[in-house]
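Trainee: kindly generate the corresponding structure for this input.
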Amino acid sequence: MTSPHSSDTPVPRVTETEARRANRTWWDRDADDYQDEHGAFLGDVDFVWCPERLREADARLLGPVPGKKILELGAGAAAASRWLRSEGAHPVALDLSEGMLRHAADAAGRSGVPVPLVQADAMALPFATGSFDIVCTAFGAIPFVADSGAAMREVARVLRPGGSWVFSVTHPMRWIFFDEPDESGLIARNSYFDRTPYVERDDDGTVTYLEQHRTVGDRVRELVGAGFLLRDLIEPEWPDDHEQLWGQWSPLRGRLFPGTAIFVCDLPER
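Mentor: A predicted model of the protein is given here:
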């Protein structure tokens, strides 16, 4: 997904309002195609952290979940929330896209595992302070908002003291490379330190898609600034028996360098 700018032409700043509008429109329009392509991999009742096929059933990055109140940000079709419900948790699935939440409702009907669905913006969570024991997301919200540091602070607000925040994103070093899953995607072409977002615009200049880049250090500073303690950073390795392509994720690239970073964080007791 990440194909950063290599031109010297100044790139107009993208506001949070533009990012929100682009994200909602893009995912509403892409929801059906996304589920057609990835729905079988993600399942109806499963928590898959990343294209490397790391499952929460095996990794247990959230710790024991029975009885826990859990918010899934950028839940998409909410397969992870339904898995959490099947494990005895009390999840809420939140997404900005009505199209993705429509698929979440359909999957709840197929699986018989309903969860509360909320359409809202991760930058302004419609929950009281200290509402949840855990907040999590697999590639949701964080890569797309203009101010991810503010999103981290909003997550901290809705967590109870002692709660956990666990999220996966594209590994920051992937920004160095273009997206091709074959040998051409092994060439370093872009500066790791260029935070210019990848932006697509229509003929009128309206932002239609964007994805932000932050370095590992940026992410750590965002987390510390929001009051979190970083407990672990997981870089899933590509399984030997996994031959499925997912966009830029491929066996060739996955066996050479990481494609996903999972940050496991705690909010200290006050």
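Trainee: all contacts plus neighbour counts: C-alpha atoms, from now on.
Mentor: Will do.
Trainee: now the strands: where do they sit in the stretch 51-200 of the chain?
Mentor: Here the stretch 51-200 of the chain has its strands, by DSSP state E, counting those that start in this stretch, at 69-72, 90-95, 117-119, 132-138, 159-170, 198-201.
Trainee: pull the residues that contact the shortest one.
Mentor: It stands for strand 117-119. 92-98, 101, 104 (CA atoms under 8 Å, 6 or more residues apart in numbering).
Trainee: now, which of these sits nearest residue 266?
Mentor: Of all the contacts of strand 117-119, residue 92 has the smallest distance to residue 266: 19.4 Å, by CA to CA.
Trainee: before we go on, could you also do this sequence so I can check it against the first one:
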Amino acid sequence: MPAPLPLASDGYPLAGGVERRAVAEQESVRANRGWWDAAAPAYLAEHGADLGDADFLWGPEGLRESEAGLLGDVAGRRVLEVGCGSAPCARWLVSAGAQVVALDLSAGMLARAAELNGTTGLAPTLLQADVGALPLASGSVDLACSAFGGLPFVADARGALREVARVLRPGGRFVASVNHPLRWPFPDSPDPADLTVVGSYFDRTPYVETDGAGTVVYVEHHRTVGDWVRDVVGAGFVLTDLVEPEWTPGRTETWGQWSAARGALVPGTLVLVCDLPG
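Mentor: Predicted coordinates for the structure are as follows:
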């Protein structure tokens, strides 16, 4: 087992260097598993109250599934959540009557999910796995979702989408939210004064953080809106809707580069609503 990553003063893994370069698929998986294991306590201390113990937020703008209804009626349905983190969305789905399998790459996140399953009495099945190789039978779930879950960290997005399509029954739906591709060329700042283009929207080179020895410890992958459309369709889905949530009135939460001031000007989240023919 690799040694835990050293932490910065804010509790997040310490980045020895930042660069843009190609990363192999398994290198991306290994790095992000280790990073989220190490970052889980700090991330949940910072965002856990906003995420809730049993709530379903599609993104930092505050759009909730209880209001959006993108998954439809979930009662009695078998649902897969990809990139569940501490699993608040999965527990909300259980409270709405669904049978839920909640999957994440990070054991650190799933440990907190197990604790919250116990304290809330809402207990989706927790599974540590990579979305690129789902340990589920074909056609075994009715619905799938991913709320800012694994997709931005996956090197082969189309392969991951094909895996989700494989485990969905014909006629099933997959809804996934990702950071809006329009955010990629701008600085990672919540201040609207920083909305100055500093990179190319069309540059798909992954964002990489390394440790002091140059080993990759974090990877995030960029895709344009057109890339997401092609990957969804290439995986066998019909793209039913693209939702760009507007900032919820009165919401004051600042989350990384997401803020009310910046959210009033440019979109921060893209929600892909995908139906499987059948």
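Trainee: TM-score for these two?
Mentor: Scored against TM-score structural alignment, normalised by the length of the first structure, the superposed chains reach a TM-score of 0.94; 261 aligned residues with a CA RMSD of 1.3 Å.
Trainee: still on that earlier bit, for residue 15 of the first structure, which of the strands of the stretch 51-200 of the first structure is the nearest?
Mentor: Nearest to residue 15 of the first structure, of the strands of the stretch 51-200 of the first structure and by CA to CA, is strand 198-201 at 11.9 Å.
Trainee: which other helices and strands contact the helix or strand just after that closest one?
Mentor: Next helix or strand after strand 198-201 of the first structure toward the C-terminus (DSSP states H and E): strand 207-211. Contact here means 3 or more CA pairs under 8 Å, 6 or more residues apart in numbering; DSSP states H and E; on that basis strand 207-211 of the first structure packs against helix 16-42, strand 198-201.
Trainee: between those, which one is closest to residue 159 of the first structure.
Mentor: Here helix 16-42 is closest among those (CA to CA), at 22.9 Å.
Trainee: ok and the closest one relative to strand 207-211, angle-wise?
Mentor: 60 degrees (axes from the mean of the first three to the mean of the last three CA atoms, to 10 degrees).
Trainee: buried stuff in helix 16-42 of the first structure?
Mentor: 18-28, 31, 35, 39, 42 (16 or more other CA atoms under 10 Å).
Trainee: and the strands of the stretch 51-200 of the first structure as JSON lines, adding distance to residue 265 of the first structure?
Mentor: JSON lines is the format used below for the strands of the stretch 51-200 of the first structure (distance: least, CA to CA, whole Å):
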{"stretch": "strand 69-72", "distance to residue 265 of the first structure": "14"}
{"stretch": "strand 90-95", "distance to residue 265 of the first structure": "19"}
{"stretch": "strand 117-119", "distance to residue 265 of the first structure": "24"}
{"stretch": "strand 132-138", "distance to residue 265 of the first structure": "10"}
{"stretch": "strand 159-170", "distance to residue 265 of the first structure": "5"}
{"stretch": "strand 198-201", "distance to residue 265 of the first structure": "27"}
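Trainee: as JSON lines, these with mean neighbour count and distance to residue 246 of the first structure would be great.
Mentor: Below are those laid out as JSON lines (neighbours: other CA atoms under 10 Å; distance: least, CA to CA, whole Å):
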{"stretch": "strand 69-72", "mean neighbour count": "24", "distance to residue 246 of the first structure": "22"}
{"stretch": "strand 90-95", "mean neighbour count": "25", "distance to residue 246 of the first structure": "22"}
{"stretch": "strand 117-119", "mean neighbour count": "18", "distance to residue 246 of the first structure": "26"}
{"stretch": "strand 132-138", "mean neighbour count": "24", "distance to residue 246 of the first structure": "15"}
{"stretch": "strand 159-170", "mean neighbour count": "21", "distance to residue 246 of the first structure": "12"}
{"stretch": "strand 198-201", "mean neighbour count": "16", "distance to residue 246 of the first structure": "19"}
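Trainee: among the ones you listed, which comes closest to residue 259 of the first structure?
Mentor: strand 159-170 (5.9 Å).
Trainee: have a look at how far, on average, the closest one is from the second structure.
Mentor: Superposed on the second structure, strand 159-170 of the first structure shows a mean distance of 0.4 Å to its aligned residues (mean CA distance after the TM-score superposition for the first structure).
Trainee: that strand aligns to what range in the second structure?
Mentor: Using TM-score structural alignment, strand 159-170 of the first structure lines up with residues 168-179 of the second structure.
Trainee: quick one, helices of the first structure?
Mentor: 16-42, 56-59, 79-86, 98-111, 148-158, 216-225, 251-254 (DSSP state H).
Trainee: which part of the second structure matches the second one?
Mentor: In this case it means helix 56-59 of the first structure. So helix 56-59 of the first structure is aligned with residues 65-68, judged by TM-score structural alignment.
Trainee: over to the third one?
Mentor: On the basis of TM-score structural alignment, helix 79-86 of the first structure is assigned to residues 88-95 in the second structure.
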